[in-house]
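[1] please find the sequence and the predicted model below.
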Amino acid sequence: MDSLSIRSLLEDLKNADATVREQATKKLWRIWFQQKGIYGLEKIDNSQKLLDAGETTEAEKVLSQLIEEQPDFAEAWNRRAFLYYSIGDYQRSLADCQMVINLNPVHFGALHGMGLCYAALGKYREAIQAFQNALKIQPYSVVNQKLILECTFRIS
């Protein structure tokens, strides 16, 4: 998909119409997951099945191999960041989220993930910044708005 289409979808995330925003969000996720075609999508799907089955070590191996083969595949980094977050390895999750942002600066999922990691580490100011950065892309995200309030409450 060309950058004009992606820019249009990013603008749709700021639309007052919730249906327009939801469709744009789904399309962006689809683009990100399909960036490397069927092979990348199958590997991510396989890793998710392993993760769902509690086989985190195997899921990590699949994602790490995919990242080694295709280091510019932002969603592979994002899925591994999610895996690390899910097992409480917040530092490694943060590092992978940062790689996602380096590859895809508008990846609101990775920005949200960074916020979750910072909050889990008790770094509430950094968490707020990450959630605010996600809101610049998805201004109607209620979850990020709520998390900013929660982190602000924890600071005060």
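    Nice, I can see it.

[2] when you work out contacts or count neighbours from here on, use the C-alpha atoms and nothing else.
    OK.

[3] does Pro139 sit in a helix, a strand or a coil?
    Secondary structure, DSSP: H, G, I helix; E, B strand; the rest coil: Pro139 is coil.

[4] look at it and say how many residues are nearby.
    Other residues within reach of Pro139, judged by other C-alpha atoms under 10 Å, total 16.

[5] could you check how far the nearest residue to Phe108 once chain neighbours are set aside is from Ala110?
    Of all residues not flanking Phe108 in the chain, Ala134 sits nearest, at 5.0 Å (C-alpha to C-alpha, 6 or more residues apart in numbering). Note on Ala134: its distance to Ala110, by C-alpha to C-alpha, to the nearest Å, is 8 Å.

[6] more crowded one of these two?
    Between Ala134 and Ala110, counted using other C-alpha under 10 Å, Ala110 has the larger neighbour count: 29 against 24.

[7] how about that one, nearest residue that isn't a chain neighbour?
    Cys97 is the one closest to Ala110 (C-alpha to C-alpha, 6+ apart), at 5.1 Å.

[8] same question, Asn104
    Ala74 (6.6 Å).

[9] wait, that neighbour sits on Trp32?
    Yes. With contacts counted by C-alpha atoms under 8 Å, Ala74 reaches Trp32, the gap being 7.4 Å.

[10] which one of the two has more residues nearby?
    Shown here are Ala74 and Trp32; by other C-alpha under 10 Å, Ala74 has more neighbours (24 against 18).

[11] tell me the contacts of that one?
    Trp32, Met99, Val100, Leu103, Asn104 (C-alpha atoms under 8 Å, 6 or more residues apart in numbering).

[12] in PyMOL, select just the buried ones from those residues.
    Entered in PyMOL, the line below selects the buried ones among the contacts of Ala74, by 16 or more other C-alpha atoms under 10 Å:
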select buried, resi 32+99+100+103+104
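
[13] could you dump the contacts of Ala74 to a markdown table with distance to Ala18 and secondary structure?
    Output for the contacts of Ala74, formatted as a markdown table (distance: C-alpha to C-alpha, whole Å; DSSP: H, G, I helix; E, B strand; the rest coil):
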| residue | distance to Ala18 | secondary structure |
| --- | --- | --- |
| Trp32 | 21 | helix |
| Met99 | 30 | helix |
| Val100 | 26 | helix |
| Leu103 | 28 | helix |
| Asn104 | 24 | coil |
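
[14] one more structure, for comparison:
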Amino acid sequence: MIHFLPLYFKTLKKQIFILVCVSILFLLFHGNGYISPFAFASSTPVLSSSPPPPSSLTASSLSSSFFTASLPTPLLPTLSLLTAFSPSPPLLSPSSSSFTLLVSAASSPSSPFEEPSPQSLLPLDDLIPNQPSTTPHEPDAAKTLLEDKESPYHSHAHRTKQRKEKEIVRLLKELKYCANAREAKTISQQIQRLWSQSGSETIDLLMTWAEQGISAENYGLALDYLDTAIALSPTYAEAWSRRAWIHIQLSDFKLAMLDLHHALQLEPRNYIAFFELGIVMEATQRPELAIKAYETALTFYPQMQQVQNRIDTLLSKKFDQNI
């Protein structure tokens, strides 16, 4: 057995030599794909699957905590628009000139000579009348009629409605010829309280909740209550007028126009609705129609100072343009 070991190792060496030679020949003729990863591993960079890094402008512009430097470049135009028009734009690096201009344009303080926004033209206390503070010898007309309406004699509902209309006509006449601005505002609040009486406890409760939402600037909740009130009583003009005011606050002037159309069809003497209509016309670049709406409001409420100011402003602009 020992005599055969040298012969065995000699045969094994020959087989290994032949295998190595065959392997070298195979790699020389067919092994480009096997040699290159090893032969050029130190000189060829390894490509990453992540997208290429953005340019220096992109990297500096997106150096906030909400974005990373590897954000794809096609998202930049969308980010620019959002930054320009959002009320609270994200913090961006000042090294980007274009983004800095957009942010400064969106957050620059208002000039003292800048025109007021449409949302601020009609104050909330003029839209929703305050609770009456009357003296004993001057009872509030709206409160008196409300007590009469809530009497147990429901057969008198029609007569109560007639008394309400008669009182509105009387107060509108007083409002038109009142020369004192403070007294005129008191009369106007009495008229608005009469208009606010819907004849339904459910509608009145919904309107109260809507007014609370408006006062808290919770316009979504207020819209829900007003939508319900309008669905239950489509002929109730005050709900349309209040909802138009909310649409103005939300800069949705088309919906405000539709609601004011319904409000003025149901109550063509509603000077608050005409004031709102003038605001919508002014916001949509129609000053001539805005002046007409304001003038119509003044025919019912001549002492309404906000309307007078808007007419003076629009006429001054028109005069300056003619010059």
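    Sure, I can see it. Bear in mind that the values here come from a model prediction, so they are computed numbers and not experimental data.

[15] just to revisit the earlier point, which position in structure 2 pairs with the residue nearest to Asn104 of structure 1?
    Mapped onto structure 2 by TM-score structural alignment, Ala74 of structure 1 lines up with Ala237.

[16] ok, its match to Ser251 of structure 2 distance?
    21 Å.

[17] before we move on, what about Ser104 of structure 2?
    From Ser104 of structure 2 to Ser251 of structure 2 the distance is 22 Å (C-alpha to C-alpha).

[18] what about these two, which has more around it?
    Comparing Ser104 of structure 2 with Ser251 by other C-alpha under 10 Å, the one with more neighbours is Ser251, at 16 against 12.

[19] any idea which element the residue nearest to Phe108 of structure 1 lies in?
    helix 124-137 (DSSP states H and E).

[20] for whichever helix or strand Thr152 of structure 1 is part of, buried residues please.
    Thr152 of structure 1 belongs to helix 142-155 when assigned by DSSP H and E. Of the residues in helix 142-155 of structure 1, Asn144, Gln145, Leu147, Ile148, Cys151 count as buried by neighbour count, 16+ other C-alpha under 10 Å.

[21] and what of stretch 100-109 of structure 2?
    Neighbour counts over stretch 100-109 of structure 2 (16+ other C-alpha under 10 Å) mark Thr100, Leu102, Val103, Ala106 as buried.

[22] would a markdown table of those with secondary structure be doable?
    Output for these, formatted as a markdown table (three-state DSSP):
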| residue | secondary structure |
| --- | --- |
| Thr100 | helix |
| Leu102 | helix |
| Val103 | helix |
| Ala106 | helix |
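
[23] in a markdown table, list those residues along with distance to Gln162 of structure 2.
    Output for the buried residues of stretch 100-109 of structure 2, formatted as a markdown table (distance: C-alpha to C-alpha, whole Å):
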| residue | distance to Gln162 of structure 2 |
| --- | --- |
| Thr100 | 64 |
| Leu102 | 59 |
| Val103 | 58 |
| Ala106 | 54 |
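
[24] and which of the residues you listed is nearest Leu175 of structure 2?
    Ala106 (43.0 Å; C-alpha to C-alpha).

[25] how close does that closest one sit to Ser98 of structure 2?
    Counting by C-alpha to C-alpha - Ala106 of structure 2 and Ser98 of structure 2 are separated by 13 Å.

[26] got it, and Glu238 of structure 2?
    The value you get for Glu238 of structure 2 to Ser98 of structure 2, if C-alpha to C-alpha is used, is 47 Å.

[27] between the two, which has more neighbouring residues?
    A side-by-side neighbour count of Glu238 of structure 2 and Ser98, using other C-alpha under 10 Å, places Glu238 first with 27 against 12.

[28] my read: that one touches Ala263, true?
    Yes. Glu238 of structure 2 lies in contact with Ala263 (C-alpha under 8 Å); the separation is 6.9 Å.

[29] name the element the residue nearest to Lys27 of structure 1 when sequence neighbours are not counted belongs to?
    What sits nearest to Lys27 of structure 1 in space, not counting adjacent residues and going by C-alpha to C-alpha, 6+ apart, is Leu9, at 7.7 Å. Using DSSP H and E, Leu9 of structure 1 maps to helix 3-12.

[30] what of Glu60 of structure 1?
    Glu60 of structure 1 is part of helix 56-69 when elements are defined by DSSP H and E.

[31] and for Leu19 of structure 2?
    Counting by DSSP H and E, Leu19 of structure 2 is part of helix 5-30.

[32] check which helices and strands that helix is in contact with.
    The helices and strands touching helix 5-30 of structure 2, judged by 3 or more C-alpha pairs under 8 Å, 6 or more residues apart in numbering; DSSP states H and E, number zero.

[33] what range does the following helix or strand past it cover in structure 1?
    Using DSSP H and E, the helix or strand that follows helix 5-30 of structure 2 in sequence is helix 32-39. Aligning helix 32-39 of structure 2 against structure 1 (TM-score structural alignment) gives no matching residues.

[34] thank you, goodbye.
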